[in-house]
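Peer 1: could you look at this predicted model? Sequence included:
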Amino acid sequence: MSDFFLQALTEVGSPAVMGLIILGVLFGIVGGSIPGFTVTMAILVVFPFTFAMDPISGVSLMVGVFVGGYSGGIVSGVMLGIPGTPSSITTVYDGYPMAQRGEPGRALGIGVMASFLGTLISVAVLVFFGPLIASFSMNFRPWEITALIVFALTLVAGLSNGALLKGLLAAAIGLLITTVGYDRNSNLRFDFDLPALSSGFEMLPVMIGVFAFSQLLGNIEKMRDEGTNGKSVDTNVTIPYRLIMKDMAGQKLNTLRSSLIGSLIGALPGTGGTVANFVSYDQAKKFSRHPEEFGKGTPSGIVASEASNSAVAGGAFVPTLALGIPGDLPMAIMMGVLILHGITPGPMMFEQNPVLVGAIYASLLIGAIAMVLCNLLLVRWFAKISLIPQQILVPVVLMLCAIGAYALNNNVFDIWVLFIFGVIGYLLWKAGVPLTPLILGVVLGNNLERQLFRALELDPNWLTFLTRPLSALFLALAVASVVFSLYQDRKVKRLQQATPSP
């Protein structure tokens, strides 16, 4: 393991790749600093630029954006009281009150250091547990992989904010999208006599359209409804380094616990930084000697929030690399980068592409260091970036999305795909249908179909899925996930009915 890691470190340590990581970190921080832009949108904007790169350079750039994006939400959360990304919601609870009482530099510094430590701990989790899971999953045959993908889709759908049926519907729509075009036996499906559909939909325009384009439309609607009520923000921030070091010295246990929570939750398909954020904050409050201080500007709340959402990075790579199951939406896009470069994530990746795996480890470490330096040195300018009005931001991002979709195949049809799926994504969002299951359905659909048909070619008997222990376990977990989600939904509805309306 050490040999390929050293080789990967040599390649990632080259000036060109180092520059790409730093550039990615800077763009990620900028994207995370802008309210409503989110880490996912930053990754989607950068995605097309990786096409002309070699796999290590492309993945390193994306890892830089990933690390920077999760830390960038600190800036707008502390300065404006608006989380730059959904995974920074609980940062606002204590970061904004601390800034309001005249300590924005302290809040930002604590958040940056917690993000750095959370990333380091998550890398350790990835290094130790990634190969273990990969070696275990070497026993997986088509039946087990099919059942695992089904379980991942039901788990994501079950975590769709109480909308289980809508989540399952979204996952089904995502799978349906992947059936357009030729199948394994060269039979043409759902082309509607349009030659452009014979090769199916490209993953990138669909993902950008469903998520980024629809979210920008949602931002325009919010801007119209809320009007322009800008906040007066003092962006002259100074970082009190000694005080921050003293604060962090008293947060060792909180940092470790929050980072491990983030790594664990990041490794679960479909959870991500937002879930880790709330769970970690809740645990920090329960274990605190002064829980009454939470929400009033305590360093413990900022540490719990930022250490956990940054630790998601390493944890989310575990199922993505070892099993080929993306842990969250950014990981689904990262998996798309690997697939477009001809690399299939899964158990064999650790044997067939060990240098690339090592490059991901090294990129996370270098990205974490670059993130700290960029945030602490340039925080004053990042604070100004968080004030960019939506009227300027939306058209610029739309233009970049269209250019990215066109650059994939130099095909105008892909721009139309982006636009059409953007409208579809917006309508689904308006109907309360979660978009994450749909995106994961698109990413996993081809693999699900391939593994399912391979299993049936080896053994046409469907009962084989139930007689093999691991596949039966995953299918049982899928059913349990749906049942548990239904139980939770009913429990919430009963509580709402029992609570008298004001």
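Peer 2: Noted; the coordinates are in hand.
Peer 1: every contact and neighbour count from this point should use C-alpha atoms.
Peer 2: Will do.
Peer 1: so what's the gap between stretch 324-339 and the chain middle?
Peer 2: Chain-centre distance of stretch 324-339: 9 Å, with Cα atoms, centre = their mean, to the nearest Å.
Peer 1: over to stretch 8-22?
Peer 2: 23 Å.
Peer 1: contacts only, for the most centrally placed residue in the chain.
Peer 2: Most central in the chain under Cα atoms, centre = their mean is P330, positioned 3.2 Å from the mean C-alpha point. With contact set as Cα atoms under 8 Å, 6 or more residues apart in numbering, P330 has these partners: 39-40, 43, 66.
Peer 1: out of these, who's the most crowded?
Peer 2: V39 (31 neighbours; other Cα atoms under 10 Å).
Peer 1: ok, that one - contacts?
Peer 2: The neighbours of V39, taking Cα under 8 Å, 6+ apart as the test, are 28, 31-32, 65-66, 69-70, 85, 330.
Peer 1: what's the spacing between it and P104?
Peer 2: V39 sits at a distance of 22 Å from P104 (criterion: Cα to Cα, to the nearest Å).
Peer 1: what of V123?
Peer 2: As judged by Cα to Cα, V123 and P104 stand 29 Å apart.
Peer 1: comparing those two, which residue is more hemmed in?
Peer 2: More crowded of V123 and P104, by other Cα under 10 Å: V123, with 28 against 24.
Peer 1: give me the nearest residue to E202, chain neighbours excluded.
Peer 2: Spatial nearest neighbour of E202, excluding adjacent residues (Cα to Cα, 6 or more residues apart in numbering): D414 at 7.5 Å.
Peer 1: pretty sure G181 sits against G200.
Peer 2: Yes - using Cα atoms under 8 Å, G181 is in contact with G200, at 4.3 Å.
Peer 1: okay, and the common contacts of those two?
Peer 2: D191.
Peer 1: list the buried residues for the helix or strand hosting P330?
Peer 2: Secondary-structure element containing P330, defined by DSSP states H and E: helix 329-340. Residues of helix 329-340 classed as buried by neighbour count (16 or more other Cα atoms under 10 Å): 329-338.
Peer 1: adding distance to D234, write the residues you listed out as TSV.
Peer 2: Formatted as TSV, the buried residues of helix 329-340 follow (distance: Cα to Cα, whole Å):
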residue	distance to D234
L329	34
P330	32
M331	35
A332	37
I333	36
M334	36
M335	40
G336	40
V337	39
L338	42
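Peer 1: one more structure, for comparison:
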Amino acid sequence: MQDMISNLALGFGVAFTVQNLLYAFFGCLIGTLIGVLPGIGPVATIAMLLPSIYGLDATPALIMLAGIYYGAQYGGSTTAILINVPGESSSVVTAIDGYQMARQGRAGAALAAAGLGSFFAGCVGTVIIAAFAPPLTELAFKFGPAEYFSLMVLGLIGAVVLASGSLLKAIAMIIFGLLLAQINTDVISGTARYSFGIPELTDGINFVAIAMGIFGFGEIIANLGQPAENREVFTKEVKGLWPTMQDFREAWPSVLRGTALGSILGVLPGGGALLASFASYTMEKKLTRNPRKEFGKGAIQGVAGPESANNAGAQTSFIPMLTLGIPPNAVMALMVGAMTIKGIQPGPQVMTGNPELFWGLIASMWIGNAMLVILNLPLIGIWIKLLMVPYKFLFPAITLFCCIGTYTLNNNSFDVFMTAGCAVLGYIFFKLSCEPAPLLLGFILGPMMEENLRRALLLSRGDWTTFVTRGLSAGLLLAALAMVVIVMLPSIKKKREVAFQDAD
């Protein structure tokens, strides 16, 4: 406890500098902005902003990117409640009851329940990170190459099992990501692989080009393919922001349940905010007795639970990324990419070798959550005005800035063409209903898996049994196998499909 207090004191000392406060505020503001705008999620935005962090120190850069992530969870609920357009995928379930409350003139109560529930969940999630990160980091130092390889196998299988949609498509996307990661120079022999004589490919495909193309431009093209009436929106005036005592009594148990569920699911590979919000809504429907309104017709529990869950999930998904260097979802994969850009090796050594960055980032989450409550509730009128900006002005501007950002990575037009190619790929994935997040996880984890596999085999002199004779490694592989077996059981398979369809 004493250590935790001194660590947090160090973190707040870092987070309360003027520069870091400004970047935390900027991240939260941008996050809310893109959460409000339908079709541009945090993955796309962080991907687009990766070129901008080259000129920043590591700590303000990561504080800003983290602010964008959890800020988007807040912003997405605003449009979901007011106009039935989820600005962020994890706000899909919030729209079900939130929009019905808005139609009944209770938009203020719904927005406040979402905002305050998110604030509480975000604070609890941050406490959990501060409490669990040090022991997990200690454990991570016991990991050798075999354990790291087995952990990454578990992570990729978890990402497949917990991904929404078809299992087969998720497996295909991970394999495709692993294959793309093979285009580089072999670490041991120093020979170029799959570069086809193109000099730019000898260092591998640029991570920013893949992320920005598939997630950023892919989303933009997909949105431009929608009919105009689905994109350009308007809404009525919002009155009465504060919930009644009855609303508070009904919402607080849902907030507690959503926070607990989201905190657990956020740590799981492939989990994070989206899975947490779906699971929370399903749980609230089963557990809430005699809600004043039926679910789907304006029950405040259907707003408070999922919103708390998605924010808690967003916060705790930082735990495996910060302690083990393993990203549990696409946003954390981008954060790993950002740390690599800044020359920081993600994993347990971050906490020991760079404590100012580690604890400063955690402390900034508390500050960011407080900023978001202040930003979101009074500025709802401004966010609504923003929704009325026609896409024909909005998206060309975004595209132009992204192209400039991509070009400035290496002052090379090849990166722009690569991003354009990835954008076409992103649109094809959208049309085929393929979730691209597993591809990014495969692309990030691929080189790390290969390196640890080869190191483990070198140390064991080519003995493959090293992965099952070492206790920790064998346990992780057994957990991965158990996941595969469980998800293939017919009853579980059906429940998995129902859980993701419950929001429809």
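Peer 2: Cool, got the structure. Worth saying up front: this structure is predicted, and the values here are computed from it rather than measured.
Peer 1: and S485 of the first structure, what does it touch?
Peer 2: 158-159, 162, 164.
Peer 1: show me those that map onto helices.
Peer 2: 158, 164 (DSSP state H).
Peer 1: so which of the contacts of S485 of the first structure persist in the second structure?
Peer 2: Retained in the second structure (both residues aligned by TM-score structural alignment, their matches' Cα atoms under 8 Å) from the contacts of S485 of the first structure: G158.
Peer 1: which one of the contacts of S485 of the first structure is nearest T298 of the first structure?
Peer 2: Using Cα to Cα, L159 comes nearest to T298 of the first structure of those, at 29.6 Å.
Peer 1: can you count the residues close to the aligned residue in the first structure for A172 of the second structure?
Peer 2: Using TM-score structural alignment as the criterion, A172 of the second structure maps onto L169 of the first structure. Using other Cα under 10 Å, the number of residues around L169 of the first structure comes to 17.
Peer 1: kindly report the same for the one 4 residues further on.
Peer 2: When neighbours are counted by other Cα under 10 Å, I173 of the first structure registers 16.
Peer 1: ok, it - contacts?
Peer 2: I173 of the first structure sits next to 438, 441 when contact means Cα under 8 Å, 6+ apart.
Peer 1: got it, and F500 of the second structure?
Peer 2: F500 of the second structure touches 164-165, 278, counting by Cα under 8 Å, 6+ apart.
Peer 1: please enumerate the helices of the stretch 151-300 of the second structure.
Peer 2: Remark: helices assigned in the stretch 151-300 of the second structure by DSSP state H, counting those that start in this stretch are 167-180, 207-211, 218-224, 228-231, 245-267, 273-287.
Peer 1: find the nearest non-adjacent residue to A423 of the second structure, please.
Peer 2: G213 (4.1 Å).
Peer 1: what's the one you found aligned with over in the first structure?
Peer 2: Match for G213 of the second structure (TM-score structural alignment): G209.
Peer 1: count of residues packed around that match?
Peer 2: Neighbours of G209 of the first structure (other Cα under 10 Å): 29.
Peer 1: kindly provide the distance from L365 of the first structure to S258 of the first structure.
Peer 2: L365 of the first structure is 19 Å from S258 of the first structure, where distance means Cα to Cα.
Peer 1: show me which of those two is the more surrounded one.
Peer 2: Counted by other Cα under 10 Å, L365 of the first structure and S258 do not tie: S258 has more neighbours, with 30 against 21.
Peer 1: on that earlier part again, my guess is the residue nearest to E202 of the first structure meets A405, correct?
Peer 2: Yes - with contact defined as Cα under 8 Å, D414 of the first structure counts as touching A405 (5.8 Å).
Peer 1: list the contacts for the aligned residue in the second structure for T179 of the first structure?
Peer 2: In the second structure, T179 of the first structure lines up with Q182, judged by TM-score structural alignment. With contact set as Cα under 8 Å, 6+ apart, Q182 of the second structure has these partners: 193-194, 204, 446-447.
Peer 1: considering the residues you listed, which possesses the most neighbours?
Peer 2: Among the contacts of Q182 of the second structure, G446 has the most neighbours (other Cα under 10 Å), with 21 neighbours.
Peer 1: what about it, is that helix, strand or coil?
Peer 2: helix (DSSP: H, G, I helix; E, B strand; the rest coil).
Peer 1: doesn't W416 make contact with the match of G213 of the second structure?
Peer 2: No - under the criterion of Cα under 8 Å, G209 of the first structure is not in contact with W416, lying 9.5 Å apart.
Peer 1: please pull up the equivalent of G155 of the second structure in the first structure.
Peer 2: Per TM-score structural alignment, G155 of the second structure is aligned with A152.
Peer 1: what about the spatially closest residue to its match that is not a sequence neighbour, how many residues close to it?
Peer 2: If the residues on either side of it in the chain are set aside, A152 of the first structure comes closest to P269, at 5.8 Å by Cα to Cα, 6+ apart. As a burial measure, P269 of the first structure scores 25 neighbours (other Cα under 10 Å).
Peer 1: quick one, what contacts P269 of the first structure?
Peer 2: So P269 of the first structure contacts 152, 155-156, 316, 319, 325-328 (Cα under 8 Å, 6+ apart).
Peer 1: can I get the contacts of F500 of the second structure in a markdown table with distance to V484 of the second structure and neighbour count?
Peer 2: Output for the contacts of F500 of the second structure, formatted as a markdown table (distance: Cα to Cα, whole Å; neighbours: other Cα atoms under 10 Å):
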| residue | distance to V484 of the second structure | neighbour count |
| --- | --- | --- |
| S164 | 15 | 20 |
| G165 | 16 | 17 |
| F278 | 21 | 25 |
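Peer 1: and which of these is nearest T79 of the second structure?
Peer 2: F278 (17.8 Å).
Peer 1: the closest one touches A499, doesn't it?
Peer 2: Yes - under the criterion of Cα under 8 Å, F278 of the second structure makes contact with A499 at 6.8 Å.
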